[in-house]
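Trainee: got a structure for you, letters missing:
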């Protein structure tokens, strides 16, 4: 993903971590539902998106500082950097 216009967090990715299961780990614990899923590219945990009631992916970023998530949705191939607010397809 080496590109001058892309932030350092996205440029640092050497592989894309995929969701082990297509569920929001936090929503499962509380019995909540989700809309779309995102996988953290630092730890590999999968959480729900900001369109979901609990916004667990963003909460995970604020709690952990892990800057990049990928879509865990079938057919979607992109990564998002929370810090630099950049999205890149792959």
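Mentor: Here it is on my side, so go on. Just so we're clear, the structure is a prediction, and the values are computed from it rather than from any experiment.

Trainee: CA atoms for contacts and neighbours, from now on please.
Mentor: Fine.

Trainee: Walking through this protein, point out its strands one by one.
Mentor: 37-40, 46-48, 68-71, 78-81, 86-89 (DSSP state E).

Trainee: can you redo these as TSV with distance to residue 31 and mean neighbour count?
Mentor: TSV is the format used below for the strands of the chain (distance: least, C-alpha to C-alpha, whole Å; neighbours: other C-alpha atoms under 10 Å):
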stretch	distance to residue 31	mean neighbour count
strand 37-40	16	26
strand 46-48	13	29
strand 68-71	22	25
strand 78-81	27	20
strand 86-89	30	14
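
Trainee: okay, now the one to match up with it:
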């Protein structure tokens, strides 16, 4: 086991090849059911979306940053729910807003 400067187990935090710290946010996620497959904010504004994301903390579904206005990011900024996933069937893509990377 290797320790970092703070005396914490650095090996347990490491990702593949020890290069990237592991995102612990995914370990804390509850099981959630996604809401309806639409961005309610976009519908209210009469806009369309390019891709939908689901919040893995609460199941809220919103549009991605692929097109404006990016309601999924706004949801993160309002709630601090850190991880979203693509709502596409069969997708395993997940994004952590805190670490600003896929997880």
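Mentor: Arrived safely. Keep in mind that what you see is a predicted model, and the values were worked out from it rather than measured.

Trainee: Tell me where structure 2 has helices.
Mentor: Along structure 2, the segments classed as helices by DSSP state H run 10-13, 40-45, 71-79.

Trainee: Reformat the strands of structure 1 as TSV; add distance to residue 13 of structure 1.
Mentor: Listed next are those as TSV, based on distance: least, C-alpha to C-alpha, whole Å:
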stretch	distance to residue 13 of structure 1
strand 37-40	12
strand 46-48	17
strand 68-71	9
strand 78-81	10
strand 86-89	11
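
Trainee: for those strands, which one sits closest to residue 59 of structure 1?
Mentor: Nearest of the strands of structure 1 to residue 59 of structure 1, taken as C-alpha to C-alpha: strand 46-48 at 9.1 Å.

Trainee: according to the alignment, that closest one goes to what range in structure 2?
Mentor: With TM-score structural alignment applied, strand 46-48 of structure 1 matches the range 61-63 in structure 2.

Trainee: Can you give me the distance of the aligned residue in structure 2 for residue 13 of structure 1 to residue 65 of structure 2?
Mentor: The equivalent of residue 13 of structure 1 in structure 2 is residue 29 (alignment by TM-score structural alignment). Plainly put, residue 29 of structure 2 is 22 Å away from residue 65 of structure 2 if you go by C-alpha to C-alpha, to the nearest Å.

Trainee: Repeat that for residue 78 of structure 2.
Mentor: On the measure of C-alpha to C-alpha, residue 78 of structure 2 and residue 65 of structure 2 end up 16 Å apart.

Trainee: Neighbour count: those two, which is higher?
Mentor: Just comparing residue 78 of structure 2 and residue 65: by other C-alpha atoms under 10 Å the higher neighbour count belongs to residue 65, 17 against 9.
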